[in-house]
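Trainee: Have a look at this fold, sequence not included:
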């Protein structure tokens, strides 16, 4: 492909993107294909010669698009959003065009220095103290793994990386059952082992970790010869929006000398609104915090904001300083590859710069406030309908409910019926032993009309069941 052809197709794809987003409401939210339908249309071997871009793009529309679930659909009420606002997409176009590998300051000074400043903007925006320092990770899973690795190294007196875990004693990490499954993965990838992830009971309507039970579990482990390493708390857990008592958990962590990491992957974006910060009161005492601007805030995936009180501990855990990675004469610069597990790094900060400048913080706050208000209103409407029962109350823009008169299999069948209908997309979760229906509002361009459509679809299909 020559560059004039690149420019022609760039314009054509931009136009296609505009039409795609403007007409998303006409498409079913979830892909309606069966397993294997897409693969059956793809040749088993790559072509030996070049093919025309017209043919390639035509096949994209014919083969790929029917198999896509539309995460940018305004009636995507499943999981958490992976939003892509227009300015962040344009920034990604520039990042892709520049194609820089931003692992070191010297490999693109603008990327490093902008990352520092954009994380300061975000830190201030969500109300964290200025002694937190930020780095962009690809996902909250990576940030949580990095935090667990720091826990491991601190607990082994920094011997884990050098000597391994044999002979170090059995380390323990503490969390409730409401944390994301990435915590389980971090514990076993780190070598600590999932059997050493201690589940602390929860209490109250917010399903928060019980600090008294946490302290008792740590005490019992010490007496049994285990080595407590750290605690992972959550704000806005994935299943029901569970929010730990951060102040209480932090107090236990400090009393026991343990590292405390807070996973606020989705809900952290909501903290740009000061009125929501009571959900993580005490956050200033945590050792690290993560939230994903690529979820609710509108940044193109992937972009995870990881804030650390002591960057030196993170660097000591992760940095590899081969000669070919040194920047002679600039030893004091930040090389963010030393703050993350991958060496290679994309220029993710640019989309944050475009996003926050294009909407302004107040514009972003207003969108999130709308989502929260709409979720509360929808929960109230469902509460008064004879076929529905609210199970967990709204936490920000997430709540759960169930169809009355059916068991867990019936809840799953209803979810599948809704998703096969195509007008909205929802998912399920478990509360205790019961399967329930999960509804979250967060797509960047959804409107009150989309929420009303969601309510009408739920009612229509519930009455027909």
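Mentor: Good, I have the coordinates. These numbers were taken from a predicted model, which means no experiment stands behind them. Numbering: from 1, shown residues only.
Trainee: only C-alpha atoms for contact and neighbour calcs from this point on.
Mentor: Will do.
Trainee: Residues contacting stretch 185-195, please?
Mentor: 141, 144-145, 148-149, 152, 165, 170-173, 184, 196-197 (C-alpha atoms under 8 Å, 6 or more residues apart in numbering).
Trainee: how about 6 Å then?
Mentor: Stretch 185-195 is contacted from outside by residue 145, using C-alpha atoms under 6 Å, 6 or more residues apart in numbering.
Trainee: Run the chain-centre distance for that stretch.
Mentor: 20 Å (C-alpha atoms, centre = their mean, to the nearest Å).
Trainee: same check, this time on stretch 18-29
Mentor: The answer for stretch 18-29 is 24 Å, by C-alpha atoms, centre = their mean.
Trainee: buried residues in that stretch?
Mentor: The neighbour-count check on stretch 18-29 (16 or more other C-alpha atoms under 10 Å) flags 25, 28, 29 as buried.
Trainee: how close does the first one sit to residue 75?
Mentor: Read that as residue 25. 8 Å (C-alpha to C-alpha, to the nearest Å).
Trainee: give me the element the residue in the chain sticking out farthest from the centre is part of.
Mentor: In the chain, residue 49 marks the outermost C-alpha relative to the chain mean, sitting 40.6 Å out by C-alpha atoms, centre = their mean. Using DSSP states H and E, residue 49 is not contained in any helix or strand.
Trainee: what's the spacing between it and residue 455?
Mentor: 52 Å.
Trainee: now residue 10
Mentor: 39 Å.
Trainee: cool, residue 249 as well?
Mentor: 38 Å.
Trainee: Neighbour count for these two, which is higher?
Mentor: Neighbours per residue, other C-alpha atoms under 10 Å: of residue 249 and residue 455, the larger number sits with residue 249, 28 against 16.
Trainee: ok, structure two:
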């Protein structure tokens, strides 16, 4: 394919992408295939000779699309949003076209410098403390030692936070007792989170070799200070060294918020690294009316949210900030830098080499798509998008509240509504979920509370409108009517058998 054909085929692909999103309502939100379906549609070996583009293009609809779950479908109400917008997609195209691997400043100066600038823009827009920003100074005029970096996911950001905390704690333990080996020091460490934390917390602890402990929450699924304080005191008495706390703003199951104003001071008193995982809800901080959800962020050592959720930005683009970059860089840097990675700019200490802020060495020019989004939507456009999602969630919540067959589980925060059927047991709720997804009309997932199924309804697609929420409610209501009607007949049948 030469540049002339690329121009022609590229325009065809742009049209196909636009057509896909324009007609996405005509597709099933959830893929309806069985495991291994694609092996029956594609050859067992790669082609020996080049194929024609037209044949490849036809196979997109024939083979690929049947197995796609359409995350941007207006009736996709599972998980949390997966960001998408045309400006973001254009930025992604340019990123791929440039194709740099921006591990160091000299590897592509614009890749590094734009990321620093955009993360400072974004930190200010979210109202983060100035200590998290790169290009700010403290009250005395001294430059801050924090900064932002784009990670691949919130899970990666959490792992990086654990590793930085581990490195800091091991160093302090060895300073107190030089006879301790790194492994002996690590064996003493323990990390904490709520019992509603994302599983990435346990995975991060496993990969970092740090013991983890989850703590009970209150009636609103929030980790409180007294629970953390008690656990820390118990573990210190048992000979452990608390090193890391993951507080969640907007848990995956219920979009609940850990109590930062209570947790933060306890972390400071015990010299514990506080990481805030705000993967979904952190985006709402761009709206002044939701800024209160971030009360207590000033206590954090690191903060993360996924721009690829609510910020109209394609995956992957997870934004992380730290107050002090030194423990992070120490944890991520090799003992010696290979000659092929050394350069004069890095040795000056005046540039950022993001390879020392993350797990992988290589990194893409991801800040381009975020830059495009911020410039072409502006802060106001992103605010309006988030506010629209929240209003749509309120609309769905009102339907639930006005129907006595359902109960709302927990308080609705932002764009998520959790609910159950009042009648029947857990099996009935699972049956409802199964039938809703099997209908091909919408897609939901469930979580659990005390072993019982809870259905989650979240506004995800940028295309979702009031009519889509109304349609989803009608499907849920009609399916519930059918299930309860069958249950009533079954119960009546059993009653007659016992008479």
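Mentor: Received it, and whenever you're ready, just let me know what you need. Everything numeric in this text was worked out from a predicted model, so none of it was measured.
Trainee: TM-score for these two?
Mentor: The TM-score (TM-score structural alignment, normalised by the length of the first structure) is 0.96; 460 aligned residues with a C-alpha RMSD of 1.5 Å.
Trainee: follow-up on the earlier one: make CSV from the buried residues of stretch 18-29 of the first structure and add secondary structure and distance to residue 401 of the first structure to it.
Mentor: Shown next, in CSV, are those (DSSP: H, G, I helix; E, B strand; the rest coil; distance: C-alpha to C-alpha, whole Å):
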residue, secondary structure, distance to residue 401 of the first structure
25, helix, 25
28, coil, 23
29, coil, 21
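Trainee: So for the second structure, the centremost residue is which one?
Mentor: Centroid-nearest residue in the second structure, with C-alpha atoms, centre = their mean: residue 279, separated by 3.9 Å.
Trainee: Next, the contact list for it, please.
Mentor: Contacts of residue 279 of the second structure by C-alpha under 6 Å, 6+ apart are 305, 306.
Trainee: Tell me the counterpart of it in the first structure.
Mentor: Using TM-score structural alignment, the partner of residue 279 of the second structure in the first structure is residue 265.
Trainee: How about the secondary structure of its match?
Mentor: Per DSSP: H, G, I helix; E, B strand; the rest coil, the secondary structure class of residue 265 of the first structure is coil.
Trainee: Chain neighbours aside, what residue packs nearest to it?
Mentor: Using C-alpha to C-alpha, 6 or more residues apart in numbering and skipping the chain neighbours, the partner closest in space to residue 265 of the first structure is residue 291 (3.8 Å).
Trainee: what about the equivalent of the one you found over in the second structure, helix or strand, and which?
Mentor: Alignment note (TM-score structural alignment): residue 291 of the first structure maps to residue 305 of the second structure. Using DSSP H and E, residue 305 of the second structure sits within strand 302-306.
Trainee: For that strand, name the packing helices and strands.
Mentor: Strand 302-306 of the second structure is packed against strand 273-277, strand 318-322, with contacts defined by 3 or more C-alpha pairs under 6 Å, 6 or more residues apart in numbering; DSSP states H and E.
Trainee: Going by residue numbers, what spans are helices in the stretch 201-350 of the second structure?
Mentor: 225-237, 260-269, 307-310, 325-332, 344-348 (DSSP state H, counting those that start in this stretch).
Trainee: just how off-centre is the shortest one within its chain?
Mentor: Its chain's average C-alpha position is 7 Å from that of helix 307-310 of the second structure, according to C-alpha atoms, centre = their mean.
Trainee: Now it on the first structure. Mean distance?
Mentor: Mean deviation of helix 307-310 of the second structure relative to the first structure after superposition (mean C-alpha distance after the TM-score superposition for the first structure): 0.6 Å.
Trainee: Same check on the second one?
Mentor: When the first structure is superposed, helix 260-269 of the second structure averages 0.7 Å from its matched positions, counting by mean C-alpha distance after the TM-score superposition for the first structure.
Trainee: thinking again about what came up before, please produce TSV containing the buried residues of stretch 18-29 of the first structure, extended by distance to residue 464 of the first structure.
Mentor: Converted to TSV, the buried residues of stretch 18-29 of the first structure look like this (distance: C-alpha to C-alpha, whole Å):
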residue	distance to residue 464 of the first structure
25	23
28	20
29	21
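Trainee: just those now: which is nearest residue 219 of the first structure?
Mentor: residue 29 (49.2 Å; C-alpha to C-alpha).
Trainee: my guess is the closest one meets residue 420, correct?
Mentor: No: Residue 29 of the first structure lies out of contact with residue 420 (C-alpha atoms under 6 Å); the separation is 9.3 Å.
Trainee: before we move on, back to that, give me the contact list for the strand holding residue 305 of the second structure.
Mentor: Taking C-alpha under 6 Å, 6+ apart as the rule, strand 302-306 of the second structure contacts 275, 276, 277, 278, 279, 282, 318, 319, 320, 321, 322.
Trainee: That strand: which residues count as buried?
Mentor: For strand 302-306 of the second structure, by 16+ other C-alpha under 10 Å, it's 302, 303, 304, 305, 306.
Trainee: what residues are up against the closest residue to the last one other than its chain neighbours?
Mentor: Same thing as residue 306 of the second structure. Closest residue to residue 306 of the second structure apart from its sequence neighbours, by C-alpha to C-alpha, 6+ apart: residue 318 at 4.2 Å. By C-alpha under 6 Å, 6+ apart, residue 318 of the second structure lies in contact with 150, 151, 152, 153, 154, 305, 306, 307.
Trainee: number of nearby residues for the aligned residue in the first structure for residue 200 of the second structure?
Mentor: Following TM-score structural alignment, the counterpart assigned to residue 200 of the second structure within the first structure is residue 182. Applying other C-alpha under 10 Å, we find 16 residues neighbouring residue 182 of the first structure.
Trainee: What spatial separation is found between residue 182 of the first structure and residue 173 of the first structure?
Mentor: With distances taken as C-alpha to C-alpha, residue 182 of the first structure is found 13 Å from residue 173 of the first structure.
Trainee: cool, residue 236 of the first structure as well?
Mentor: For residue 236 of the first structure, the distance to residue 173 of the first structure equals 20 Å [C-alpha to C-alpha].
Trainee: cool, residue 256 of the first structure as well?
Mentor: Distance of residue 256 of the first structure to residue 173 of the first structure, given as C-alpha to C-alpha: 13 Å.
Trainee: between those two, which one's more packed in?
Mentor: Set residue 256 of the first structure next to residue 173 and count neighbours by other C-alpha under 10 Å: residue 173 wins out with 28 against 15.
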